[in-house]
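**Student:** sequence-free structure coming up:
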């Protein structure tokens, strides 16, 4: 059985999708991700627009409007389910780390 293409999300995918909980264009997404991560994650235009095209094809996001070359997007319910699953997966990793490495102690 083939592995689901989006079973886990890269950081770039995750940040793009959380940015699209509010309607945004590509340039706005790149700025939001850089600001949100204090420059730790930077998404170049090639990566961004490739991912946006794939997300549209997979119905993870939809185009909301097109003005000249500027396209706006927003996440779909399917996309929202994906980021929620990813959040739960990463939270489970964090919890396992704390249990095994930190001995379950809160810091």
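**Tutor:** Sure thing, it's come through. Computed from a predicted structure; not experimentally measured. Numbers count the residues shown, from 1 in each chain.

**Student:** going forward, measure contacts and count neighbours with C-alpha atoms only.
**Tutor:** Fine.

**Student:** what about the helices in the protein?
**Tutor:** Listed in chain order, the helices of the chain (DSSP state H) span 11-19, 26-36, 45-57, 77-100.

**Student:** give me every residue that touches the residue nearest in space to the middle of the chain.
**Tutor:** Nearest to the geometric centre of the chain sits residue 14, at 1.9 Å (C-alpha atoms, centre = their mean). Going by C-alpha atoms under 8 Å, 6 or more residues apart in numbering, residue 14 touches 83, 86.

**Student:** still on that earlier bit, so which of the helices of the chain is the most surrounded?
**Tutor:** Most buried of those, by mean neighbour count (mean count of other C-alpha atoms under 10 Å): helix 11-19, with a mean of 19.

**Student:** In addition, the following structure is provided for comparison:
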């Protein structure tokens, strides 16, 4: 959920672009399938963290597939929720315990 909100903070996108964006943001660590993606997008819509936006008419004329693509944008509530979660995550990953765990898990040369 957080990764999708971060991806949408770059601007509105359609579902398959989001799959690629999430994979790039996570350096391949998260790979979303269509089912997971669209279930999560629906949940984010219900929670009003994202909205579905109307397709660009010029893009529709240029690419007939564009009219079938649903595009999504993050809402102000979504930005606030993502920022709050990122602050919590930042506090966690910079904690003494997390740093120690990362050091212990680092491959030895």
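**Tutor:** Perfect, I can see it now. What you see is a predicted model; the values in this text were computed from it and never measured.

**Student:** Would you pull the TM-score for this pair?
**Tutor:** The TM-score (TM-score structural alignment, normalised by the length of the first structure) is 0.75; 90 aligned residues with a C-alpha RMSD of 2.0 Å.

**Student:** ok, back up a step: and the helices of the first structure as a markdown table, adding distance to residue 65 of the first structure?
**Tutor:** A markdown table is the format used below for those (distance: least, C-alpha to C-alpha, whole Å):
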| stretch | distance to residue 65 of the first structure |
| --- | --- |
| helix 11-19 | 16 |
| helix 26-36 | 12 |
| helix 45-57 | 13 |
| helix 77-100 | 18 |
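
**Student:** what's the closest of the ones you listed to residue 71 of the first structure?
**Tutor:** Proximity to residue 71 of the first structure (C-alpha to C-alpha) singles out helix 26-36 among the helices of the first structure, at 7.2 Å.

**Student:** so the closest one versus helix 11-19, what angle?
**Tutor:** Calculated by axes from the mean of the first three to the mean of the last three C-alpha atoms, to 10 degrees, helix 26-36 of the first structure forms an angle of 110 degrees with helix 11-19.

**Student:** The second structure: matching residues for helix 26-36 of the first structure?
**Tutor:** Mapping helix 26-36 of the first structure onto the second structure (TM-score structural alignment) gives residues 15-25.

**Student:** closest to residue 70 of the first structure out of the helices of the first structure?
**Tutor:** Within the helices of the first structure, the stretch nearest residue 70 of the first structure is helix 26-36; the backing value is 7.8 Å (C-alpha to C-alpha).

**Student:** Can you spell out which helices and strands pack onto that closest one?
**Tutor:** helix 11-19, helix 45-57, strand 70-75 (3 or more C-alpha pairs under 8 Å, 6 or more residues apart in numbering; DSSP states H and E).

**Student:** Could you measure from the aligned partner of residue 4 of the second structure in the first structure over to residue 68 of the first structure?
**Tutor:** Aligned by TM-score structural alignment, residue 4 of the second structure pairs with residue 16 of the first structure. In this view, residue 16 of the first structure and residue 68 of the first structure are 22 Å apart by C-alpha to C-alpha, to the nearest Å.

**Student:** Okay then, goodbye and thanks.
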